[in-house]
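Participant: Sequence first, then the predicted structure, then my questions.
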Amino acid sequence: MGTFKYTLLNAAYFAAFCTIHAYAAVYLLANGFNNTEVGILLAIANITSAVFQPVIAGIIDKPGFLTNKRFILISIAVILAGCIILMCVPGKKAVIFPVYALIYMIQFAYQPVMTALCFEYQKAGCSIFYGLARGLGSASFAVSSLIIGPVVEKNGISVLIWGSIAAMIISAIVMLSFNKPADKDSAEKTSDDKIMEPATAHNSLASFAKTYPAFGLFLVATICFFFAHNMINDFMIQIIRNLGGRETELGIANFLQAILELPVMALIGLILKRISSEKLLIISGVAFFVKILILVFANGMPMMYVSQSFQLFAYAVFIPAGAYYVSTTMEELDQVKGQAFITSAITLGGVFSNFISGYILDHFSIRVMLITGSVVCAIGVVIGAVAMTKLPHHVAENANP
């Protein structure tokens, strides 16, 4: 039952992620925004999210009102309210800008909290198969993309908001049904751990980088990888239109890359028995580079689909490998924050991509944008390889400075 509920939560989340994130440019362009404005809006949302995520992780780690479950419910309520406002103000850029930025930011911010929720409930005795649930979440994104593309093309962008509202209502219902088994001993242990945490946890990025040098440098590589990744995802409709496609092809492209995540995420436990998380992270970086490089030379939709197929080795490998790397190299009190720092690095990659990509599209060309992304991603591959192979992964507290 735990896996079923958590799968439903992931399915609803990633259906909304499709309508809010994957189709952000479609929605905003249809409401009168230009490429630069789209880039600025998404960059602001990503900057806010990057700052917000570690702060929220730190608050949730401490005993008090804000728990994983409550933060997710609050996030759902904010997104629902934002979607209702958007339904009432079509074409009103002054209102759409802050509201869309808010729901975009909030939805991204509660993604790592969903992961933390899974591990919290697992420790409390709930049986949840994270890899399968997360993989089926990607499948939900894939199916949503396949359906939404032609529906938007036929019926207009209001479908995106209605889809988001439906997904959030389902999320709220599922989230309210989550009840953690009462375990007094476990609760007391958790409470004691949290009381001790401030004395042992590393609560800043600087402290993390000192204790986990490889991780600290790899965050820079992560920013580079997701500079390229977000460049493709956030401006995919422009890339596809340049290749002769429309919203239907956008749906197919998103479906392809998302559905390929399912087998890797579901089987990640077996893969990690043969290949270390460090090597998988390097492999994923190379795949991110190949994925965007293909688009530099693409001259039609078939090459777009070939590029998207590299999601199998890029994002689909990076996300679970990153989570596993954190869980195996970091102290327990640092693991939630470690995951939050990865998510923040991913978000920062999106920030730089949004600013730069929007400007390049308005003043140069899609090809120039993709070449820029390829160069940045290549730099990330080098940095990531150095981090994972040359630097220590964990420096003990009593090690010499």
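Facilitator: Sure thing, it's come through.
Participant: Every contact and neighbour count from this point should use C-alpha atoms.
Facilitator: Noted.
Participant: Longest helix in the chain, by number of residues?
Facilitator: When the chain is parsed with DSSP state H, its longest helix is helix 335-363.
Participant: ok, then the element right after it?
Facilitator: For helix 335-363, the following helix or strand on the C-terminal side (DSSP states H and E) is helix 366-390.
Participant: who touches that following helix?
Facilitator: If you take C-alpha atoms under 8 Å, 6 or more residues apart in numbering as the criterion, helix 366-390 is touched by 213-215, 217-218, 220-228, 231, 238-239, 242, 278-279, 281-282, 285-286, 288-289, 292-293, 295-296, 357, 360-361.
Participant: another structure for you, compare them:
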Amino acid sequence: MKKNGILDVKYSLTQILYFASFSALMGYASVYLLDKGVSNSVIGTTLALVSIIAVFTQPMAASAVDKKVIRLQPLIIVIVALAVILSLCLYFFKLPTIILLCVFVGVVTCMMTIQPLLNSLAFLFEKYGIEVNYGLARGLGSAAYALASAVLGYLVEDFGTSMIPLFYIIGNILLIVVVYTYVVPKNQRHVVHREENQHEEVKQEQLSFFQFCSIYKKFMIFVVGVILVFFTHTIINNFFIQVITPIGGTESQMGIAVFIAAIVELPAMAMFNVMRKKIDCSTLLKISVIIFGLKHLLTFLATNVFMVYVAQVLQIGAYAIFIPASVYYVNEVISKPDLVKGQSMVTVGITASGIIANLAGGILLDTIGVHDLLMIGVVVSVIGALIVFMSIEKKRASIE
């Protein structure tokens, strides 16, 4: 595989802009909606609804790309453009609560739908003989998430929650511009034409969702484990202000906590290509789910904001390892014609955890409180880690 510096820069910018926008959208969802008079239960229900919709839109979008119904690049642009239009409605108009929630659901759904597509974008150029450094780009995305979260914490305290939609409007407009500029170098285009001619006679019919589940049974059990591991992760991220307020935390301290977790992801993700050459992705995934459990346990035991900061540092071995490891793991255990669908299944699993976590989290916060909710989350996270351990596979000898 050859390297192409311009494509590496563009892909890094794509991840940076996406996650900077996503930090404002999801990291401050509770802050934004609470300020609009929405209760915890309704916030949880709203985020759960987004997750339910995304469970369908993510594989649908992936399937459309796999079946060559639409190319990956224009599909991403169309979805992000729709998110921008809806975001402008949030920023410029004072909407009734029910309309506001519907528009918010639309924005988040768009952004969650393109997440697996952006992962697949990293491997789009492999057929042209070009390798993109996914780990570095994803690490820079986490750094952008960190910086955006920290900055937003202070901006919201000083200027109010109107800064939140403005932030992701700007970020998404820039994202459209960057994705639009993706161009394969002319001297590499002949590679894909040659490969397409060689494989023209062995084109494979695309699998339906149920066919995929039937063929990749162990992989789907792995996805179930992912759902459980990410249950507490989702609760902490989406209800962070509710988690730290009882121990004396503020919006700016929440921003700092999110900054810590996201910034420590950068070195781990940037060095991931080096790590995976020495340690199997299956082993890295096992390590990551163990550290996830430790992070959730420490957050549960936290009695002050400093302990939350310490827990956030563990992100370096949890989310920071899991995300790139899972992306490469899919490429190792899923056949080439089903790769986009395979990438979407992991994202769907994380999204499905959002359905449970957001719906249950909002209701349980209003009924049993944050302490007991985090205790339940620790138990669920441990069960998920055990399932991941039992279902993980070694790299297949031949993936066609």
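Facilitator: Everything's here; your move. None of these values were measured; they are calculated from a predicted model.
Participant: so the longest helix of structure 1 matches what in structure 2?
Facilitator: Here helix 335-363 of structure 1 aligns to structure 2 at residues 339-367, judged by TM-score structural alignment.
Participant: mean shift between that stretch and structure 1?
Facilitator: Aligned to structure 1 and superposed, stretch 339-367 of structure 2 gives a mean residue distance of 0.6 Å (mean C-alpha distance after the TM-score superposition for structure 1).
Participant: Going along the chain, name the helices of the stretch 101-250 of structure 1.
Facilitator: In the stretch 101-250 of structure 1, the helices defined using DSSP state H, counting those that start in this stretch lie at 111-123, 130-155, 158-177, 184-200, 205-211, 213-234, 236-242, 247-259.
Participant: Go through those and name the closest to residue 392 of structure 1.
Facilitator: For residue 392 of structure 1, the closest of the helices of the stretch 101-250 of structure 1 is helix 213-234, at 5.8 Å, according to C-alpha to C-alpha.
Participant: Which residue range of structure 2 does that closest one align onto?
Facilitator: So helix 213-234 of structure 1 sits over residues 217-238 in structure 2, by TM-score structural alignment.
Participant: Same question for the matching stretch: list its buried residues.
Facilitator: Residues 218-238 are the ones in stretch 217-238 of structure 2 that count as buried (16 or more other C-alpha atoms under 10 Å).
Participant: ditto for stretch 125-143 of structure 1
Facilitator: Neighbour-count burial for stretch 125-143 of structure 1 flags 126, 128-143 (criterion: 16+ other C-alpha under 10 Å).
Participant: Check the spacing between the closest residue to residue 254 of structure 2 other than its chain neighbours and residue 8 of structure 2 real quick.
Facilitator: Of all residues not flanking residue 254 of structure 2 in the chain, residue 241 sits nearest, at 6.4 Å (C-alpha to C-alpha, 6 or more residues apart in numbering). Residue 241 of structure 2 sits at a distance of 35 Å from residue 8 of structure 2 (criterion: C-alpha to C-alpha, to the nearest Å).
Participant: Then residue 283 of structure 2?
Facilitator: Distance, residue 283 of structure 2 to residue 8 of structure 2, by C-alpha to C-alpha: 27 Å.
Participant: The two: who's more crowded?
Facilitator: A direct count of neighbours by other C-alpha atoms under 10 Å for residue 283 of structure 2 and residue 8 places residue 8 higher, at 19 against 15.
Participant: Can you tell me what that one aligns to in structure 1?
Facilitator: Residue mapping for residue 8 of structure 2 onto structure 1 gives residue 3, with TM-score structural alignment as the criterion.
Participant: Okay, and its match sits in which element?
Facilitator: Using DSSP H and E, residue 3 of structure 1 sits in helix 2-17.
Participant: with structure 2 superposed, average distance for that helix?
Facilitator: Comparison of helix 2-17 of structure 1 with structure 2 after fitting gives an average deviation of 1.0 Å (mean C-alpha distance after the TM-score superposition for structure 1).
Participant: That helix to helix 158-177, inter-axis angle?
Facilitator: Interaxial angle of helix 2-17 of structure 1 relative to helix 158-177 (axes from the mean of the first three to the mean of the last three C-alpha atoms, to 10 degrees): 160 degrees.
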